[in-house]
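A.B. asks: Quick one: sequence plus predicted model below, questions after.
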Amino acid sequence: MTAHHASLARIRLNLRHRGVHRDLRDATEMHRTLMRLVPDGLGDSPRLRSGLLYRLDVTEHATTLLVQAAAPLTPENLPAGYGETDVKDLSPMFAALRPGLGVRYRITVNPAKRERLPLTQKNKRGSVVPLTGPEADQWWVRRAADAGLQLKSLLPAPQDPARRHGKNNPPLRHSLIRYDGTATVTDAEALSTALLAGIGRGKPYGAGLLTLAPASAQ
């Protein structure tokens, strides 16, 4: 199997920091701040070239940002006092993936489908429609299978939608759902590709980052 490399930063946010409050209110500002973690000079599509993905995990004890990239991560470039950061190399996780391995997973996704238009509008593209409920669950089951995961369980939890503010920005509202559960790896190479590239739409706005842990881990 091809050797894959990425790093994951876990940032426990300082909720008293003005920059954190700004970024939590505006997905565009969050994206701008997190791009400071990867090198400059990546051309016209720096997020895509760096492989940067992120997810916001909120519990009663902490608000944590997980940020993954194939490019080197430099947490010292974050604003002073933004949060406590720990970075780990994901290479051992990629090396451990194999068919039949049981894992626990977590992902926040933006389930959506493109609206079908009547034949009279065959030269036009339909709108992208967010999915909810069983339709969203089925979307995730299909996308997980494509990514080399056979789901054994899934627990959906709707998240606050990603929003964008500002006079010069068109409104943004990405519907987000977090899924937790267990699964079995069916295709290690497809799974590695999905882990690096992210799954679904809305990657610049906190969707698509899949994280794994051994099924036996607590």
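C.D. replies: Noted; the coordinates are in hand. Given the structure is predicted, the values throughout are model-derived calculations rather than measurements.
A.B. asks: switch to C-alpha atoms for all contacts and neighbour counts from now on
C.D. replies: Will do.
A.B. asks: where do the strands sit along the protein?
C.D. replies: Taking DSSP state E to define them, one finds strands in the chain at 7-13, 53-58, 63-69, 83-89, 102-109, 112-114, 128-130, 149-151, 155-164, 172-185, 210-214.
A.B. asks: what would those strands look like in CSV with distance to Ser45?
C.D. replies: Formatted as CSV, these follow (distance: least, Cα to Cα, whole Å):
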stretch, distance to Ser45
strand 7-13, 19
strand 53-58, 13
strand 63-69, 14
strand 83-89, 24
strand 102-109, 21
strand 112-114, 23
strand 128-130, 22
strand 149-151, 29
strand 155-164, 20
strand 172-185, 20
strand 210-214, 21
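A.B. asks: and the comparison structure, right after this:
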Amino acid sequence: MYLTRFRVNTARAQSRRLLSSPQTTHAAVMSSFPDLLPTATDTPRVLWRLDRAATAQVHLFVASPTRPDLTHLVEQTGWPAAATEQARGWTTYDYAPFLARLDKGGTWNFRLTANPVHSIRNQEGVPTKRTAHLTPRHQLGWLLQRQEAGGFRIHEKPADKQHTEFGDTHQVTVSDKRALDFAKRGEKGRVTITTVTYDGRLEVTDPHALRRLLTAGLGKAKAYGCGLMTLAPSGEHLSGKQ
């Protein structure tokens, strides 16, 4: 497994197109793997996420089973004139040693962009409909429900810091809510998803399950920038570097 970080040059017109459409970003990411055929039904899972630290500071993170080649992204949305053989414009880390070091009881800061949804039935006898959670409290509840299966436990705040009436009991924030609406290539109709970003602190409860989550993703809409969780040592900023 590999984890790749690429900084997007937001001043370029092609970058603005990339950042405005998850469909375009997905296509650009998948084009980074020459051995993966777009029409293949058994394509290995590739996860990606856009982190917007500021208007002019946007990073693309990619978790993949093989090493990517982002030359096309550097040429179209990066700084091609600054690229060299040693500094090509992106950084790829071997993810396997980090994953192998995860131990039960370890504490890490985490970041996750996800599509928190639930299924509802408006009236008896009709099929259920997948619907986005819209409030931070319910969005956080979605993540808390997946702790045990995901092999982690989000730290709780000290009792005197909890605001239980607002559901504010854990060391996690829910931010950067985005309602995305875009056309799906080759199909009629549009795709509508709601994404949020979680930042917090967790404890590893099941290393095997957490490794699976980090490489396979969490939740729906993985093709559109959701599901990739990254970890950073407790006390450090979540740059995505392991």
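C.D. replies: Sure, I can see it. No experiment lies behind these values; they were computed from the predicted model shown.
A.B. asks: Quick check: TM-score for this pair?
C.D. replies: TM-score of the superposed chains, computed with TM-score structural alignment, normalised by the length of structure 1, equals 0.87; 209 aligned residues with a Cα RMSD of 2.2 Å.
A.B. asks: re the thing from before, any idea which of the strands of structure 1 gets closest to Thr193 of structure 1?
C.D. replies: strand 210-214 (11.0 Å; Cα to Cα).
A.B. asks: hmm, back to that, export the strands of structure 1 to CSV and append columns for distance to Ala95 of structure 1 and mean neighbour count.
C.D. replies: Compiled in CSV, the strands of structure 1 are given as follows (distance: least, Cα to Cα, whole Å; neighbours: other Cα atoms under 10 Å):
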stretch, distance to Ala95 of structure 1, mean neighbour count
strand 7-13, 14, 19
strand 53-58, 20, 21
strand 63-69, 17, 22
strand 83-89, 12, 15
strand 102-109, 14, 23
strand 112-114, 32, 16
strand 128-130, 35, 13
strand 149-151, 16, 22
strand 155-164, 27, 16
strand 172-185, 13, 20
strand 210-214, 13, 17
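A.B. asks: got the contact list for the residue of structure 1 most remote from its centre?
C.D. replies: For structure 1, the residue at maximal distance from the C-alpha centroid (Cα atoms, centre = their mean) is Thr120, at 37.0 Å. Going by Cα atoms under 8 Å, 6 or more residues apart in numbering, Thr120 of structure 1 touches no other residue.
A.B. asks: and it, what pairs with it in structure 2?
C.D. replies: Counting by TM-score structural alignment, Thr120 of structure 1 lines up with Gly125 in structure 2.
A.B. asks: Count the residues that sit near Gly148 of structure 1.
C.D. replies: 21 (other Cα atoms under 10 Å).
A.B. asks: And it? What does it align with in structure 2?
C.D. replies: Checking with TM-score structural alignment, Gly148 of structure 1 has Gly151 as its match.
A.B. asks: measure that match to Pro127 of structure 2 for me?
C.D. replies: According to Cα to Cα, to the nearest Å, Gly151 of structure 2 stands 32 Å off from Pro127 of structure 2.
A.B. asks: circling back: distance of the match of Gly148 of structure 1 relative to Gly219 of structure 2?
C.D. replies: In terms of Cα to Cα, Gly151 of structure 2 sits 14 Å off from Gly219 of structure 2.
A.B. asks: ditto for Ala56 of structure 2
C.D. replies: 29 Å.
A.B. asks: Compare the two and say which is more crowded by neighbours.
C.D. replies: Gly219 (18 against 12).
A.B. asks: That one corresponds to which position in structure 1?
C.D. replies: Taking TM-score structural alignment, the alignment pairs Gly219 of structure 2 with Gly200 from structure 1.
A.B. asks: surely that match meets Gly208?
C.D. replies: Yes: between Gly200 of structure 1 and Gly208 there is a contact under Cα atoms under 8 Å: 5.8 Å.
A.B. asks: what number of residues lie near the aligned partner of Gly106 of structure 2 in structure 1?
C.D. replies: Matched by TM-score structural alignment, Gly106 of structure 2 corresponds to Leu101 in structure 1. Counted with other Cα under 10 Å, residues neighbouring Leu101 of structure 1 total 16.
A.B. asks: contacting residues around Leu155 of structure 1?
C.D. replies: Tyr179, Asp180, Gly181 are the contacts of Leu155 of structure 1 under Cα under 8 Å, 6+ apart.
A.B. asks: Spit out the contact partners of Arg173 of structure 1.
C.D. replies: Pro161, Ala162, Arg163, Arg164.
A.B. asks: Against Glu76 of structure 1, how distant is it?
C.D. replies: Taken as Cα to Cα, the span from Arg173 of structure 1 to Glu76 of structure 1 is 31 Å.
A.B. asks: do Arg114 of structure 1 as well
C.D. replies: 40 Å.
A.B. asks: How many neighbouring residues does the residue lying closest to Leu37 of structure 2 once chain neighbours are set aside have?
C.D. replies: In this structure, Leu37 of structure 2 finds its nearest non-sequential neighbour in Thr43, 7.5 Å apart by Cα to Cα, 6 or more residues apart in numbering. Using other Cα under 10 Å, Thr43 of structure 2 is surrounded by 11 other residues.
A.B. asks: okay, stretch 62-73 of structure 1 sits on what stretch of structure 2?
C.D. replies: Going by TM-score structural alignment: stretch 62-73 of structure 1 matches residues 57-68.
A.B. asks: Now do that stretch: everything it contacts.
C.D. replies: Contacts to stretch 57-68 of structure 2, defined as Cα under 8 Å, 6+ apart, come from residues 1-10, 29, 32-33, 44-52, 92, 215, 228, 240.
A.B. asks: Recalculate using a threshold of 6 Å.
C.D. replies: 1-8, 32-33, 46-52 (Cα atoms under 6 Å, 6 or more residues apart in numbering).
A.B. asks: What of stretch 135-142 of structure 1?
C.D. replies: So stretch 135-142 of structure 1 is contacted by Pro111 (Cα under 6 Å, 6+ apart).
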